[in-house]
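Undergrad: Give me coordinates for this.
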Amino acid sequence: MLIIDGKKITEGILSDLKKLPVPSGKLVVVLVGENPASRSFLRQKERVARDLGVSFELRSLPDSLSQEELERVVLLTSQDASVRGVIVQLPLPQKYNAREVIKHIDMQKDIDALREGNEGMLPPAVLSLAYILKEINFDLTHKQVVVVGHGFLIGQPIALWLKNKKCDVVVLDKDNFTPSVLKEADLIISGTGKVGLIRGEYLKEGVVVVDYGYGMQEGKVSGDVDIDSVQNTGGFATPTPGGTGPLVVVSLLVNFYGKQ
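TA: Modelled structure (predicted):
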């Protein structure tokens, strides 16, 4: 099994972005409540943005806001002429309807590309996957692809994108996980956050495994894939950390620049 170095791919993309003029306008992230994992992801986004010279602003809000109040904050942020890109940091606290909140971002400023009908950009999960497949020269044509997890940020946009390619796609839910389905897959994409869900004995020789999962095990950041158990399956796999995470972050900035 060859490890896909997401950091190395990210460095190449950043190098290309640094050759371009820095877009005018701010990148604003709206954070609601106190989620330690969200704070960690935000620090990564801020670090990359500032490295590129992009104006970054965090708007931290209490989770005491009502749905309507949050929607208004997002709408006003999006209407601000000095703002070029808006991100609502997900997941939101459970009391909120995230889809309704996202609808209040202007389509041109929705750099997460989560609004229905936003065809001008690829969601960062999708764009990062495209970068990975290009790096390893993986042709999707007539391949068997399994997407594990059907979440708003990862599984749903990736499955939708894949269905427009010439490949066969199966989507598994983490709560109805059927390991035997993985045995026929040429490409597996997982984003459940369930640590160690995918093991080497479930996989065929030469499979490509792209892991978007993120969780903690014994005090360490881990992904959906038990990376030790897949070492002898050949093919490729992304590690966690250092795999898809950096690529998802830089893909946001690619959308901010308007360069795909």
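
Undergrad: drop to CA atoms for contacts and neighbour counts, all remaining ones
TA: Fine.

Undergrad: How about the contacts made by the residue lying closest to Met121 once chain neighbours are set aside?
TA: Nearest residue to Met121 in three dimensions, chain neighbours excluded: Ala113, at 5.9 Å (CA to CA, 6 or more residues apart in numbering). Ala113 is in contact with Met107, Glu119, Met121, Leu122, Pro123, Pro124, counting by CA atoms under 8 Å, 6 or more residues apart in numbering.

Undergrad: Would you do the same for the sequence below? I want to compare the two.
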Amino acid sequence: MTAATIIDGKLAAAAVIETVTAGAAALAARTGVRPGLAVVIVGEDPASQVYVASKGRMAESCGFKSVKHALPADTAQADLLALIAALNADPTIHGILLQLPLPKPLDPLPAIAAIDPAKDVDGLNEVNAGRVALGDFGRAFVPCTPAGSMALIRSALPDLRGRHAMVIGRSNLVGKPVAALLLAADCTVTMAHSRTADLPALCRTADVLVAAVGRPEMVKADWIKPGAVVIDVGINRVPAPEKGEGRTRLVGDVDFAGALTVAGAVTPVPGGVGPMTIAMLMENTLIAATRAAGVSGPPHR
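TA: A predicted model of the protein is given here:
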């Protein structure tokens, strides 16, 4: 069998960013409005610091106003909510991103719920989650990773009508919204999780397989239907003794080398869904800014 096509998330993301950058410039020229993105980070989690820095750099490269609010780990819940309220009221900020996870004992749910749905560019607010579940994509902000995953799926398989899609993972961040998007694309969707019986056999029936469970290389080659599109959302750091003592490497939830021998198309880790997640955040922020300016902008995916 011919080796699977590797879906290049970096290339796809670059195309989105090019369009967003042009759209931001056009919006500024037409209305004087510059899209504004505020990122709130609490504590010193190293991975979160890296993610926030990359999002800030990308926002600036798109021509956005980029603001970072770094709060200490012992920030009180009331102070976090007060900052979110201030950002909600700031007309120069169109998108608010609360970097997760939050340090304990902070509760992320009321903080996310406090974000104005019109500025919830991460798509996690209960209003936007409800709109996605109802298929109200004209008003919803779709969470960035599911939106990016769908764009990559469509790049490999444009017509999804009647296809069987399998989503491994039922998180609010990825599993549930990506299942809703696949349903809206007229797929028949199966959701799997830690209690699913005979998971490999179910996976072998899927034309589209989305893995989002956080278990390194769990999905093996013999789980994959020949020719299937495989989207690997997982980002796991595992030991890499071949690189030296104490070194690590990134792998996904799919055995990538094995998937290449069976699948029709597969995303790599890194370089697959990750770049598209940040690109979708930029697109959502531009959409939020155009809506706030009362002009037509890019259609939501």
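
Undergrad: Now the TM-score, please.
TA: Aligned and superposed, the two chains score 0.93 in TM-score terms (TM-score structural alignment, normalised by the length of structure 1); 260 aligned residues with a CA RMSD of 1.8 Å.

Undergrad: Tell me which of the contacts of Ala113 of structure 1 fall in helices.
TA: Residues of the contacts of Ala113 of structure 1 located in helices (DSSP state H): Pro124.

Undergrad: Which member of the contacts of Ala113 of structure 1 is positioned nearest Thr77 of structure 1?
TA: Met107 (12.9 Å; CA to CA).

Undergrad: show me the contacts for the aligned partner of that closest one in structure 2.
TA: In structure 2, the residue paired with Met107 of structure 1 is Pro117, using TM-score structural alignment. By CA under 8 Å, 6+ apart, Pro117 of structure 2 lies in contact with Asn125, Val127, Asn128.

Undergrad: Over in structure 1, see which of those residues survive.
TA: For these, the aligned pairs still in contact in structure 1 (both residues aligned by TM-score structural alignment, their matches' CA atoms under 8 Å) are Asn125, Asn128.

Undergrad: possible to save the contacts of Pro117 of structure 2 as a markdown table with neighbour count and distance to Val238 of structure 2?
TA: As requested, the contacts of Pro117 of structure 2 are exported to a markdown table (neighbours: other CA atoms under 10 Å; distance: CA to CA, whole Å):
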| residue | neighbour count | distance to Val238 of structure 2 |
| --- | --- | --- |
| Asn125 | 24 | 32 |
| Val127 | 18 | 37 |
| Asn128 | 23 | 34 |
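
Undergrad: Sort out for me which of the contacts of Pro117 of structure 2 are in strands.
TA: Among those, no residue falls in strands (DSSP state E).

Undergrad: Can I take it that the residue nearest to Met121 of structure 1 is in a strand?
TA: No. Assigned with DSSP: H, G, I helix; E, B strand; the rest coil, Ala113 of structure 1 falls outside any strand and is coil.

Undergrad: Could you point out the residues of structure 2 onto which the longest helix anywhere in structure 1 aligns?
TA: The single longest helix within structure 1, with elements called by DSSP H, is helix 36-52. Using TM-score structural alignment, the residues of structure 2 aligned to helix 36-52 of structure 1 are 46-62.

Undergrad: list the buried ones in the matching stretch?
TA: Judged by neighbour count using 16 or more other CA atoms under 10 Å, the buried positions of stretch 46-62 of structure 2 are Ser48, Val52, Lys55, Gly56, Met58, Ala59, Cys62.

Undergrad: Which residues does stretch 42-54 of structure 2 contact?
TA: Val39, Ile41, Ala70, Leu71, Pro72, Ala73, Asp74, Thr75, Gln99, Leu100, Leu102, Pro103.

Undergrad: Quick check, Asp110 of structure 1 in contact with Val88.
TA: No. Applying CA atoms under 8 Å as the test, Asp110 of structure 1 and Val88 come out as separate, 9.2 Å apart.

Undergrad: check the fit of the longest helix of structure 1 onto structure 2 and give the mean distance.
TA: Once fitted to structure 2, helix 36-52 of structure 1 is off its aligned match by 1.5 Å on average (mean CA distance after the TM-score superposition for structure 1).
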